[in-house]
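A.B. asks: Please find the sequence and the predicted model below.
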Amino acid sequence: MNPNDFTSFLAEMAQDTIHVIDASIPKSSYCSIDLSDTNADLLNVAIASSEAWDVYLTNYLKTHNKKVAFGGYLEKRGIYNRSDYFNNQNPETERNIHLGLDLWVAAGTVVLAAFDAEIHSFKDNTNFGDYGPTIILKHTINAIEFYSLYGHLSRESITKLQVGEKVKQGETIAHLGTAEVNGDYAPHLHFQIIKDLQANRGDYPGVSSGRDLEFYKTNCPDPEIILKLK
């Protein structure tokens, strides 16, 4: 499918309000946040520390009188420098460009299926700075197959899942994890749409190098197309 056609398809599917976290939190309680390496405010944050990130985000939400901070699609971020899993010291292949949309909110918050789906796969991705517990859903709508990825979940979220299990749009599929299990981040959901999963199971790159970005931009379109948070 042409990438533009897939984007148009997603836009058509988003005519109704879609939530991927607790639907009782109105979207008026969301605010955007910039966590790119161009945000001068982050110069005063110890980005290697999940505790420091948690303090920064808690204060940010309090200042804006909101409950959820969102953003991050195609952001170039300095936080990945702390992990050898992303940083190989080669500017061409270092992965530091974020491919999903993050929703920063409290640990334990419920995570919801974006569309009717089946459980494709799940895995605890335990590399430092990785997703931690992760669920991938497979969607088939109007004969078009695609996937959605939910990362940084609680470990309990993946203990009783079964591949092939059916879930309905808006159904609770998981809860957000703490820094101790979610890859050492302040609690948040990494939500990503994927056209071609490329034979991956329970995992898919959520951060790209500059060299590979053009492919991932078309294979992983902006989740804002369906979430409509802005």
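C.D. replies: Yep, it's here. What you see is a predicted model, and the numbers here were worked out from it, not measured in a lab. Numbering: from 1, shown residues only.
A.B. asks: Only C-alpha atoms from now on, for both contacts and neighbour counts.
C.D. replies: Noted.
A.B. asks: And the strands in this structure, which stretches?
C.D. replies: Assigned by DSSP state E, the chain shows strands spanning 30-32, 68-71, 97-98, 101-104, 110-112, 117-125, 132-141, 144-151, 166-167, 172-175, 188-194, 207-208.
A.B. asks: closest to N88 out of these?
C.D. replies: The closest of the strands of the chain to N88 is strand 207-208. By Cα to Cα, the value is 12.6 Å.
A.B. asks: Could you list every helix and strand in contact with the closest one?
C.D. replies: Secondary-structure packing of strand 207-208 (3 or more Cα pairs under 8 Å, 6 or more residues apart in numbering; DSSP states H and E): strand 97-98.
A.B. asks: Kindly recompute the last result at 10 Å.
C.D. replies: strand 97-98, helix 213-219 (3 or more Cα pairs under 10 Å, 6 or more residues apart in numbering; DSSP states H and E).
A.B. asks: Show me what the last one is in contact with.
C.D. replies: Think helix 213-219. Helix 213-219 is contacted from outside by 2-4, 6-7, 73-74, 95, 97-99, 146, 193-197, 205-209, using Cα atoms under 10 Å, 6 or more residues apart in numbering.
A.B. asks: let's see 8 Å
C.D. replies: P3, I97, L99, I194, K195, D196, S208 (Cα atoms under 8 Å, 6 or more residues apart in numbering).
A.B. asks: Farthest-apart pair in the residues you listed, please.
C.D. replies: P3 and I97 (19.8 Å).
A.B. asks: More neighbours: the two, which one.
C.D. replies: Shown here are P3 and I97; by other Cα atoms under 10 Å, I97 has more neighbours (22 against 14).
A.B. asks: Turn the contacts of helix 213-219 into CSV, including distance to N219.
C.D. replies: Shown next, in CSV, are these (distance: Cα to Cα, whole Å):
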residue, distance to N219
P3, 7
I97, 14
L99, 10
I194, 6
K195, 5
D196, 6
S208, 12
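A.B. asks: which of these tops the neighbour count?
C.D. replies: L99 (28 neighbours).
A.B. asks: mind listing what that one touches?
C.D. replies: The contact partners of L99, taken as Cα under 8 Å, 6+ apart, are 72-75, 192, 205-208, 216-217, 220, 222.
A.B. asks: alright, now check it against this:
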Amino acid sequence: MSNLETTLKNIQNVELIDSSVDHPYYFPIDLSVSNNELSKHNLGTAADFQRYVENILASNNSTVAYGGYKEERNLYKKSPIFKNNKTEERNIHLGIDLWTKAGTNVLSALDGTIHSFKNNVGLGDYGPTIILEHRLENQQFYTLYGHLALESLENLKIGAFFKKGEQLAVLGEASVNGNYAPHLHFQIIKNLGNNFGDYPGVCSKKDLAFYLENCPDPNLLLKIQA
């Protein structure tokens, strides 16, 4: 375990979305290629997928469906940004997704400053995205918040400070979030490189080792599941 991963594991009481929703009301969701149950449902549109998530939540008396780190998914086949003739298919998820209602408050996971933000438009992309920069125990790293509402980017300034647990944004509708059911994509990034307001949230099998090293498991910080 790296120094950063150890630091993340030792941080307590981290909230990412509306603090009124406690972890007992989170339910794990499996969107992997190995989940044969998915093929039994018509999930061709964002609305179809939203109904699927809502049914899972209702059946389990839950408010948030979560999961996805290192998950190989067929979800991205709908968009050409994840596969073209020159590159290997990107279908392994590098963050954690929290599926819940559009308009839900998104909170800053830790004290941090705005590194960058951008509306990553296009089918399958992040839509409105914010990246925070953090410094803890002489370590610099970043957190990415994707699939936000457009108003989340209004009046933002690079360098603006947000406290841990402070409202940072709200979740967006399918019409602005890359055409997904409403959810937050949250990712931890050690080295952002030259990226600005964007960073790959899905990778190919060929590049998996690099990205897993650069993007630690968000649950080390969130502790949603032991």
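C.D. replies: Looks like it arrived, so ask away. Source: prediction; values computed, not measured.
A.B. asks: So for stretch 165-181 of structure 2, what gets flagged as buried?
C.D. replies: Judged by neighbour count (16 or more other Cα atoms under 10 Å), stretch 165-181 of structure 2 contains these buried residues: 165-174, 176-181.
A.B. asks: whoops, stretch 50-65 of structure 2 was the one
C.D. replies: By neighbour count on 16+ other Cα under 10 Å, the buried set for stretch 50-65 of structure 2 is Q50, Y52, V53, E54, I56, L57, S62, T63, V64, A65.
A.B. asks: check contacts around the residue nearest in space to the middle of structure 2.
C.D. replies: For structure 2, the residue nearest the mean C-alpha position is H185 (1.3 Å; Cα atoms, centre = their mean). Each residue near H185 of structure 2 by Cα under 8 Å, 6+ apart is listed here: G95, I96, D97, L98, L144, Y145, G146, H147.
A.B. asks: count of neighbours near the equivalent of the third one over in structure 1?
C.D. replies: Following TM-score structural alignment, the counterpart assigned to D97 of structure 2 within structure 1 is D102. Burial of D102 of structure 1 is recorded as 24 neighbouring residues (other Cα under 10 Å).
A.B. asks: just the helices in structure 1 please.
C.D. replies: Applying DSSP state H to structure 1 gives helices spanning 3-13, 50-64, 213-219, 224-227.
A.B. asks: which helices and strands does the shortest one pack with?
C.D. replies: Just to be clear, that refers to helix 224-227 of structure 1. Using 3+ Cα pairs under 8 Å, 6+ apart, helix 224-227 of structure 1 sits against helix 3-13.
A.B. asks: returning to that earlier point: go through the helices and strands packed on strand 207-208 of structure 1 and name the closest to A114 of structure 1.
C.D. replies: With respect to A114 of structure 1, and counting by Cα to Cα, the nearest of these is helix 213-219 at 17.6 Å.
A.B. asks: if we can go back for a sec, would you tell me which one of the strands of structure 1 is buried the most?
C.D. replies: Mean neighbours per residue, mean count of other Cα atoms under 10 Å, is largest over these for strand 188-194, with a mean of 26.
A.B. asks: Now that one on structure 2. Mean distance?
C.D. replies: Once fitted to structure 2, strand 188-194 of structure 1 is off its aligned match by 0.3 Å on average (mean Cα distance after the TM-score superposition for structure 1).
A.B. asks: Aligned counterpart of E133 of structure 2 in structure 1, please.
C.D. replies: In structure 1, E133 of structure 2 lands on K138 (TM-score structural alignment).
A.B. asks: What separation is there between that match and T93 of structure 1?
C.D. replies: K138 of structure 1 sits 29 Å away from T93 of structure 1, taking Cα to Cα, to the nearest Å as the criterion.
A.B. asks: what's the nearest residue to the residue mapped onto V181 of structure 1 from structure 2 if we skip its chain neighbours?
C.D. replies: Aligned counterpart of V181 of structure 1 in structure 2: V176 (TM-score structural alignment). The shortest distance from V176 of structure 2 to any residue other than its chain neighbours is 5.8 Å, reached at G127 (Cα to Cα, 6 or more residues apart in numbering).
A.B. asks: go on, D54 of structure 1?
C.D. replies: Leaving aside its chain neighbours, D54 of structure 1 sits nearest to A186 (4.9 Å; criterion: Cα to Cα, 6+ apart).
A.B. asks: Would you confirm that that neighbour contacts A179?
C.D. replies: Yes. Assessed by Cα atoms under 8 Å, A186 of structure 1 is found in contact with A179 at 5.8 Å.
A.B. asks: Now the common contact residues for the two.
C.D. replies: Joint contacts of A186 of structure 1 and A179 (Cα under 8 Å, 6+ apart) are S50.
A.B. asks: Check the gap between the corresponding residue of structure 2 for N59 of structure 1 and T63 of structure 2 for me.
C.D. replies: Using TM-score structural alignment, the equivalent of N59 of structure 1 in structure 2 is N55. Using Cα to Cα, N55 of structure 2 is found at 11 Å from T63 of structure 2.
A.B. asks: again, but for L168 of structure 2
C.D. replies: Distance, L168 of structure 2 to T63 of structure 2, using Cα to Cα: 20 Å.
A.B. asks: Same question for Q140 of structure 2.
C.D. replies: 33 Å.
A.B. asks: returning to what we had before: mind giving me TSV with the contacts of L99 of structure 1 and columns for distance to D41 of structure 1?
C.D. replies: As requested, the contacts of L99 of structure 1 are exported to TSV (distance: Cα to Cα, whole Å):
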residue	distance to D41 of structure 1
G72	16
Y73	19
L74	19
E75	15
Q192	26
P205	27
G206	24
V207	22
S208	24
Y216	28
K217	27
C220	29
D222	25
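A.B. asks: Going by distance to L43 of structure 1, which of these wins?
C.D. replies: Of all the contacts of L99 of structure 1, E75 has the smallest distance to L43 of structure 1: 16.3 Å, by Cα to Cα.
A.B. asks: All set, thanks.
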